[in-house]
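quick check, what structure comes out for this input:
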Amino acid sequence: MAKSIYIHIPFCEHICFYCDFNKVYVENQPVDAYIDALITEMEMVFSAQPPDQIETVYIGGGTPTALSSAQLDKLLRAVDEMLSGHPVKEYTVEVNPGGADAEKLKVMSQYSINRLSLGVQSFDDDLLKAIGRTHREKDVYFTIEEAKKNGFSNISIDLMFGLPNQTIEQWRESIMKTVALNLPHVSAYSLKIEEKTIFHNMMRKGKLSLVPQDDEAEMYEILLQQMSRSLLHPYEISNFAKEGYESLHNQTYWANEEYYGFGAGAHGYLAGVRYANIGPLPHYLSAVQENNLPIKESHNVTLQEKMEEEMFMGLRMDKGVDKQRFLRKYQKSIEEVFSRQISSLEEEDLIINEMETIRLTQRGKLLGNEVFERFLLI
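Next up is the predicted model:
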C-alpha cells in the first residue's frame, strides 16, 4: 500500500532553460480552477483506493510558490484535512529562492509542512542568468533567513553542475557557500539535456557550450570531498544529508515502493500499475470536472520490470540493494536473476557484492547509468 503522495503544481513565473517538467507560465492561467481540480482528483482517488498510512507528502513543480498566499492556503488546508489522522513524518514543499515571501512562508508554517527544498542550482549570478533562473545569490540567503524565522529548520537546497561554460572554480565556490550555510540536506545533479527544452534547441543549433566529461567528473569528486568534510553523508548518488535528515519521500522512489501522484502531468504507482496523468492543463481540468480520473496512460508493471527497477533505483542508494528484501518481494534471489550481470560488474570494479547487499563502488557511482543499463533483462 502506498505511503507517499506527490502533488504537482505546473505553474512557473519563468521557464528555466534546462527544465522538461510539465509546466506553464502562471500568468493568465486558471490557477483557482486547477486547485479545485487537484483537490477533487485527490478525493476521487482516495475514494477508489483509500490510503492506509500516509507517511510522506511532496509538493513540487513547476513552482509551488508561484501560487498566491490564498491559493497556497486553500491547497494546504485541503491536504491537511484529507490526511487528518495519518502519521505524516515528512512533508516537503519546493520553494523558489526569492519566490517565497514572508507571507507565503507564514502560510506554510501554519500547516503540517516540516521540510523545504530550495532550487538554488548555483551561487553564481552569471550562471543563474545563463540557465534561465530569475533569482540571484542574495535571494537564497533571504529565503533561508525568512524560512528559519517561520520555524523551518529542515531545509534542503538543490545544486547543478556541468552547466554550460561552468568552470571548476565556479563549482567549488558554490560548494563552499553551500557548506557555509550548514544546512542538513543537499542535492546536486549534473546537467542532462532533455528534449523539449531551450537548452536542447540551443544544442541542436550548435549554440550550447557543454562542460567536458572529465571536468564534470572532477566536479562530482569535489562535491563528494566537500560534503564529507561538512559531515553530510552521500546516502544516494546525488543526495547528501546529516544523520536523520535523509529524504524519506525520495527513498520511496529509490526503494521502488508505490506512491500516489496527483496533478497535471504527475506520475504515480499504485496496485502494481504505473500511470501518468494528462499534461495539458485544459484537458486535465476537463477530465476532472467531468468526474473522470485524469489518467493519460497506465502500465501494469511485470515481475521482470519490477526486479529491474529494484536494481536501477536501489543501487542509487549508498546502502545498495538488500538481498533479503529482494527475496521477500519477488520470491527469487538477486543471484538467481542477475548472476551474469553481478559477475561482470564485480570484475569491472563497478559493484561490491557483499553477503547482505549489492552496492556501487566509487567508480560505479561515476558510471552509474552504465551500471543500471546492464540490469535490463533482454
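
when you work out contacts or count neighbours from here on, use the C-alpha atoms and nothing else.
Will do.

can you show me the strands along the stretch 201-350 of the chain?
233-236, 239-241, 260-262, 267-270, 273-277, 295-300, 321-322 (DSSP state E, counting those that start in this stretch).

and what of the stretch 1-150 of the chain?
For the stretch 1-150 of the chain, the strands defined by DSSP E, counting those that start in this stretch occupy 4-9, 11-12, 24-25, 56-61, 90-95, 115-121.

turn those into JSON lines, including distance to Glu146 and mean neighbour count.
Below are those laid out as JSON lines (distance: least, Cα to Cα, whole Å; neighbours: other Cα atoms under 10 Å):
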{"stretch": "strand 4-9", "distance to Glu146": "22", "mean neighbour count": "24"}
{"stretch": "strand 11-12", "distance to Glu146": "21", "mean neighbour count": "21"}
{"stretch": "strand 24-25", "distance to Glu146": "26", "mean neighbour count": "16"}
{"stretch": "strand 56-61", "distance to Glu146": "19", "mean neighbour count": "23"}
{"stretch": "strand 90-95", "distance to Glu146": "12", "mean neighbour count": "22"}
{"stretch": "strand 115-121", "distance to Glu146": "12", "mean neighbour count": "22"}
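
would you do the same for the sequence below? I want to compare the two.
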Amino acid sequence: MSERPWWKKPRAVYIHIPFCTNKCHYCDFNSFVLKGQPVMDYLDALEREMEQTVKRLEPERVDTIFVGGGTPTVLTPEQMDVFLRMVRTYFPQRSAGAEMTMEANPGTTDMEKLAVMKEGGVNRLSFGVQSFDTELLARIGRIHSVDDVYASLENARKLGFGNVSIDLMFGLPNQTLEQLDRSIQAALALDLQHYSIYGLKVEENTLFHTLFQRNELPLPEEEVELDMYRLIMDRLKAAGYVQYEISNFSKPGFESRHNSAYWRNESYYGLGAGAHGYLEGVRHVNIKGVQPYIDATRKGLPVLEKTSVSRQEAMEDFMMVGLRLLDGVNRQAFREQFGLELEEAFGPLLSRLTRKGLLEETLQGYRLSEAAIMYANDVFGEFVGFFS
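So this is what the prediction gives:
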C-alpha cells in the first residue's frame, strides 16, 4: 500500500455562528440564545482563528463556504457586513463559480440584510422551514410562522438569489402522513432549486429527549415514519427533482457542493465555537462555549480535541459517507486517494453486500440498491471497524 499522504489541501470552509433567537425543542447543535451575547467579540475571535488557520495551512483554492449555526442571519446588517468582509479577507482564493451558502431562519432575513449578504458573496440560501403547518411549528419550538417563510423567500427572489434550499422534517410528534403531504405540496409549489428532508432524531440534552425519557413524546410508529420517507421520495421525484443523496433532492446542477465535499470525505476547514474540521488527516473540534472560545483565540487555535485518522479509518469513512450519495462511491476517486482498488480493500464485504441485494456494482463503483436506501445505516455500519 502506498505510503504517500492520502489527504489533499482543503477546498471547503465551514464557519459557525452559534447564536439563535431561541433554542428549538429538538436541537442539540452548539447554539446559544442571542440576548446578551458578545457578538462583536465573537466576530473578532473568529478573525483571530481565521488568521492563525490560514497562516498554518493556506488554501490553494476555495470551492465552497458554508456558514451555519445557530442562525447566522440573527446578525444585524452591520455585523453581517463585518463578518463577510472578514471571510473575503482570509479566503479570497475562490474558484470560478464558488458556492457560498448561508443558513437562515424565516423571519430573520429582511431586504437590507439579504442585500448585504448578496453583496458580500453569499449566492446560496438554506432556510430552516421544517414544516408548513403552523401548529406543528409551535410544537417543535420554532418561532417563525408560515407567513414568515413566504415573506423571506419572496425577499430572496426579489434580490435575485437563484439558488435556494429549504429544510423539511418528518417523524415529528403527532405528525401524520396527511400533514407531511400538505407540507411537501406547499414546498414544491415554491419551485425551489433544492430540498433537504430530515427525519427527527431525539438527541440528548434537548427538551425532546427529556420528554422522550418521560414517555411524553408521541412520535409516529416506525412503519409510519418509513411511509413518510417513501412519500417524500415519490413526491419529489414525480416533481422532477433528483435524489442525489439519502436526504437531499435538487434540480440538476443545484446539488449542495459543500455537503458533497463531506460525502466525498474531503478535507475542510472548521472555524468557530464548536466547529468540526478535518485537515491533513486530523479531525478536530473547537471549544464550544462562546466566552471560552473567545478567550482561547487570544492564546492560539481554540481546539478542544484532535483525533488522528489512520489511512484504514479514512478508507472506512470514505465508504460510509460516500454511499450516502445515490451515485455511490467512485472507484477512481478511491484509487487516487488511497493508491489501491476498492476490491483490494473491501472485496469480501462488497461481494457479500452485493449478493444480499444491498449494494449494486456500477461502471464507476458501488451504490446502495433501491431497497437498501430505506435501511442505509445498516449498510454503513458494516464498514465501521472493518480493518480492526
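
with respect to Leu270 of structure 1, which of the strands of the stretch 1-150 of structure 1 lies nearest?
strand 4-9 (10.6 Å; Cα to Cα).

follow-up on the earlier one: to Glu246 of structure 1, which of the strands of the stretch 1-150 of structure 1 lies closest?
Closest among the strands of the stretch 1-150 of structure 1, using Cα to Cα: strand 90-95, at 10.3 Å.

okay, the strands of the stretch 201-350 of structure 1 in JSON lines with distance to Pro87 of structure 1 and mean neighbour count next?
Putting those into JSON lines (distance: least, Cα to Cα, whole Å; neighbours: other Cα under 10 Å) gives the following:
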{"stretch": "strand 233-236", "distance to Pro87 of structure 1": "24", "mean neighbour count": "21"}
{"stretch": "strand 239-241", "distance to Pro87 of structure 1": "23", "mean neighbour count": "24"}
{"stretch": "strand 260-262", "distance to Pro87 of structure 1": "16", "mean neighbour count": "25"}
{"stretch": "strand 267-270", "distance to Pro87 of structure 1": "20", "mean neighbour count": "20"}
{"stretch": "strand 273-277", "distance to Pro87 of structure 1": "25", "mean neighbour count": "18"}
{"stretch": "strand 295-300", "distance to Pro87 of structure 1": "28", "mean neighbour count": "14"}
{"stretch": "strand 321-322", "distance to Pro87 of structure 1": "26", "mean neighbour count": "22"}
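
out of these, which gets nearest to Leu159 of structure 1?
Among the strands of the stretch 201-350 of structure 1, the nearest to Leu159 of structure 1 by Cα to Cα is strand 239-241 (10.2 Å).

thought Cys16 of structure 1 was touching His135?
No - applying Cα atoms under 8 Å as the test, Cys16 of structure 1 and His135 come out as separate, 11.1 Å apart.

nearest to Tyr34 of structure 1, out of the strands of the stretch 1-150 of structure 1?
Per Cα to Cα, nearest to Tyr34 of structure 1 of those: strand 4-9, 8.9 Å.

which bit of structure 2 covers the closest one?
Strand 4-9 of structure 1 corresponds to residues 12-17 in structure 2, going by TM-score structural alignment.

mean deviation, the matching stretch versus structure 1?
Average distance, stretch 12-17 of structure 2 versus aligned residues of structure 1 after superposition (mean Cα distance after the TM-score superposition for structure 1): 0.4 Å.

middle-most residue in structure 1, spatially?
Centroid-nearest residue in structure 1: Asn250, 6.6 Å away (criterion: Cα atoms, centre = their mean).

OK, contacts around the alignment partner in structure 2 of that residue?
Using TM-score structural alignment as the criterion, the counterpart of Asn250 of structure 1 in structure 2 is Asn259. Asn259 of structure 2 sits next to no residue when contact means Cα atoms under 8 Å, 6 or more residues apart in numbering.

cool, and Ile35 of structure 1?
Gln71, Lys74, Leu75.

tabulate the residues you listed (JSON lines), appending neighbour count and distance to Arg359 of structure 1.
Shown next, in JSON lines, are the contacts of Ile35 of structure 1 (neighbours: other Cα atoms under 10 Å; distance: Cα to Cα, whole Å):
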{"residue": "Gln71", "neighbour count": "18", "distance to Arg359 of structure 1": "44"}
{"residue": "Lys74", "neighbour count": "16", "distance to Arg359 of structure 1": "43"}
{"residue": "Leu75", "neighbour count": "16", "distance to Arg359 of structure 1": "40"}
